[in-house]
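# Quick one: sequence plus predicted model below, questions after.
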Amino acid sequence: MSALAWIAVVSLACWLWLLLGQGFFWRTDQRLPARSAPVDWPYVAIVVPARDEAQVLPRSLPTLLAQDYPGEAEIFLVDDGSSDGTAELARALAAREECALPLTVVEPGEPEPGWTGKLWALRQGIALARAREPEYLLLTDADIAHEPDSLRELVAAARSNGLDLVSQMARLRVASGWERLVVPAFVYFFAQLYPFRWINAPGARTAAAAGGCVLLRTEAAERARIPESVRQAVIDDVSVARAVSRSGGRIWLGLAERVDSVRPYPRLADLWRMVARSAYAQLRHSPALLLGTVAGLALIYLAPPVALFAGMARHDAVAGWAGGLAWLVMAGTYVPMLRYYRQPLLLAPLLPFTALLYLLMTVDSAVQHYRGRGAAWKGRTYARPEATPDQ
């Protein structure tokens, strides 16, 4: 066989293994587990870190203020050095809305050295909340909108199943053309790296969470030293889940049905920044892992269409058939995610192009890291972890 045919056959073998051996990552059936209402509803503190969120807060904060929760709950919004009036807007929204839950807004100032901004804000909010002795902490981003029963369902799931951490991956906004092309693939790739079934299995070694919506038992947070133990993390959600899991906590992650992100990413540049700011951190800033990732993406996602068309042009039947079948399996595994996002299934064959974009974003993330501009977000650039002084 030709070299092209061998590459196509290996790619097809990879896809058959991904289809059957990677925790059925492509399925979208991991939703909140079976649950029943607890006899007593625990006190919950909702902590919302917010930096320059005036654009999205009017669509997200009222959904928290209006939570239909049978027990006692309180919201702590931590303004992380905003310059757009986020804190004042939050207070104004609470004053004019019919609030089921009380809101406290705090402004702790700039992070101390060795802390990322979001985790510094979470630290302040959690410290304030602990004075009320909550049984659970709901850590939710400022761009996340919750249906009225969201908190109730999260608590019921945690109590009914003995879970220390329950996280839902919020349904991201899909409105612009670039969002339709890139956003469902973002969740698809995340699930491929961290198969939800593996995470949710008792005694699982795989740990991850979605930072937009994390219900965390306070006792488990204290045992895992959250957030101090992960204070430098750029990918804070995965780090929190790993810390809780290592300390003996049981975690669960699934797709959300009634939790949505309202943050817009209308341009490719917006999505590019969102991915590139943390892609190289995901690879632990390792050049070897970067090279392996680029090679893996090329073999798994780019080789099938190249082999199909090149095989047809060269009359290489093995390359053409193997490339075509690999592309077909690839597109088939993407269909459930497109359905979850209510997007046209015609986008499925475009996954190789989307993967190429992610490959370029990952390389750009590494380039920015070595230029000293890695992990830049909302006016802050965080130091490399190895260069950050220990606390």
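That came through, no problem.

# From now on I want contacts and neighbour counts done on CA atoms only, so please keep to that.
OK.

# which stretches of the stretch 1-150 of the chain form strands?
Using DSSP state E, counting those that start in this stretch, the strands of the stretch 1-150 of the chain run over 44-50, 73-79, 103-106, 136-140, 144-146.

# ok, and here's another one to check against it:
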Amino acid sequence: MTVIAAASLLAWVWLLLGQGGFWRTDTRLPPRETPPHWPSVAIVVPARDEAEVLGLSLPSLLAQDYPGRAEIFLVDDGSTDGTATVARDLHTRFGGLPLTVTSPGEPPSGWTGKLWAVKHGIALARERTDADFLLLTDADIAHRPDSLRELAAAAESANLDMVSLMARLRVETGWERLIVPAFVYFFAQLYPFRWINRPRSRTAAAAGGCVLLRSSAATAADVPDSIRQSVIDDVALARAVRRSGGRIWLGLADRVDSVRPYPDLAELWRMVSRSAYAQLRHNPAVLAGTVLGLALIYLVPPVAAVGGAVAGAWPLCALGAAAWLVMAGTYLPMLRYYGQPLLLAPTLPYTAALYLLMTVDSAVQHYRGRGAAWKGRTYARPDASAQE
């Protein structure tokens, strides 16, 4: 056990120093200047059963203070709750940017619903506009009035083909405080922002809630067609753009917020488990390695610290406590970013254990035929879909 605790501590030293500073939260929009000509932007919003949150998100898009031309295309993806009607009513009430509400019908075999809606929205935008950029943003994302202006200025100033912001998720309930900051922390650990933002890096990821994509880069990457089966579409999008030679950037948001509530553990559990096994490429061996890795990195330190103290095995206790301390220290910046009590930092092993169980549950649901389920749709593995 002492050897295992030592391995856990070494792993944390590596994560602290060698994993791209994933724990830092200062990766914000790059330096930007006012462009000589503001690019035109088509805002594409895929929406499926989003009537409940549109009243908080769509007015923020309609009210964008953008000096250039911008137009919104909201794509109703087979909603049954009156999403399209709510969107039109909001535009009538608030005015603002031009809004087109459309529906593509059910997605054909081999497409996820969101990407089919995005394809339809992009096609319609190209038919009606000559937009230089596409802003792909989810229906539960609210933007500050200067959000689009700052995104466009950053893309133009740094000559970026894709600028993506990790929206600040809602943190109000007890479960949200426990789960949500850790969700972003784990994402950054898996995809360190600084690595993503290096021009020649092999690491690529995005945050699907807010992606400003140059139209020419979308054409070069053949998106969304080239990623039409992807359940984790934001990471797939970033990889496609990078493979085609595009320059990508990802950071934390100051002007973009998610308004979707996750009031209880069940909702948060579904959010994570619906795509966790897809992230592991539906590979049992990768799942086993992930479970062992999570246990070594997150569960061994508190077990060693407490167990060593109880048993009087002080070297074991010291190794576990040191690893736990480093772990908690790396979590502090994320808690500050979300405005949460720093006393939550030592609870990260407990949250990690929940994520471990969510990941295992995702695999179980997949093999029961209920994997990657979202709002009434269930998606098989891409290779399985291709054979249908």
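That came through fine. Only a predicted model underlies this, so the values are computations on that prediction, with no experimental measurement involved.

# thinking again about what came up before, L360 of structure 1: which of the strands of the stretch 1-150 of structure 1 is closest?
Nearest of the strands of the stretch 1-150 of structure 1 to L360 of structure 1, taken as CA to CA: strand 144-146 at 28.0 Å.

# re earlier: next, format the strands of the stretch 1-150 of structure 1 as TSV and append mean neighbour count.
Shown next, in TSV, are the strands of the stretch 1-150 of structure 1 (neighbours: other CA atoms under 10 Å):
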stretch	mean neighbour count
strand 44-50	26
strand 73-79	25
strand 103-106	18
strand 136-140	25
strand 144-146	26
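
# Redo the ones you listed as CSV? Include distance to K118 of structure 1.
Converted to CSV, those look like this (distance: least, CA to CA, whole Å):
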stretch, distance to K118 of structure 1
strand 44-50, 6
strand 73-79, 9
strand 103-106, 14
strand 136-140, 11
strand 144-146, 15
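
# which one of these lies closest to R205 of structure 1?
Closest among the strands of the stretch 1-150 of structure 1, using CA to CA: strand 136-140, at 23.1 Å.

# Where does the closest one end up in structure 2?
Mapping strand 136-140 of structure 1 onto structure 2 (TM-score structural alignment) gives residues 133-137.

# likewise stretch 27-39 of structure 1?
Going by TM-score structural alignment, stretch 27-39 of structure 1 sits over residues 24-36 in structure 2.

# ok, back up a step: how close does the match of strand 136-140 of structure 1 sit to structure 1?
Average distance, stretch 133-137 of structure 2 versus aligned residues of structure 1 after superposition (mean CA distance after the TM-score superposition for structure 1): 0.1 Å.

# Residues touching that stretch, excluding its own?
39-46, 118, 122, 208-215 (CA atoms under 8 Å, 6 or more residues apart in numbering).

# Try it again at 7 Å.
With CA atoms under 7 Å, 6 or more residues apart in numbering as the test, stretch 133-137 of structure 2 has contacts from 40-45, 208-215.

# tell me the centre residue of structure 2?
A207 (3.8 Å; CA atoms, centre = their mean).

# Identify the residues contacting it.
164-166, 234.

# To which residue of structure 1 is it aligned?
For A207 of structure 2, the aligned position in structure 1 is A210, judged by TM-score structural alignment.

# T351 of structure 2 against P181, yeah?
No. Between T351 of structure 2 and P181 there is no contact under CA atoms under 7 Å: 10.1 Å.

# Just want to know which of the two has more residues nearby.
Neighbours per residue, other CA atoms under 10 Å: of T351 of structure 2 and P181, the larger number sits with P181, 24 against 18.

# which one in structure 1 is aligned with that one?
Under the alignment (TM-score structural alignment), P181 of structure 2 maps onto P184.

# how near is that match to G379 of structure 1?
Note on P184 of structure 1: its distance to G379 of structure 1, by CA to CA, to the nearest Å, is 27 Å.

# again, but for L137 of structure 1
Applying CA to CA to L137 of structure 1 and G379 of structure 1 gives a distance of 28 Å.
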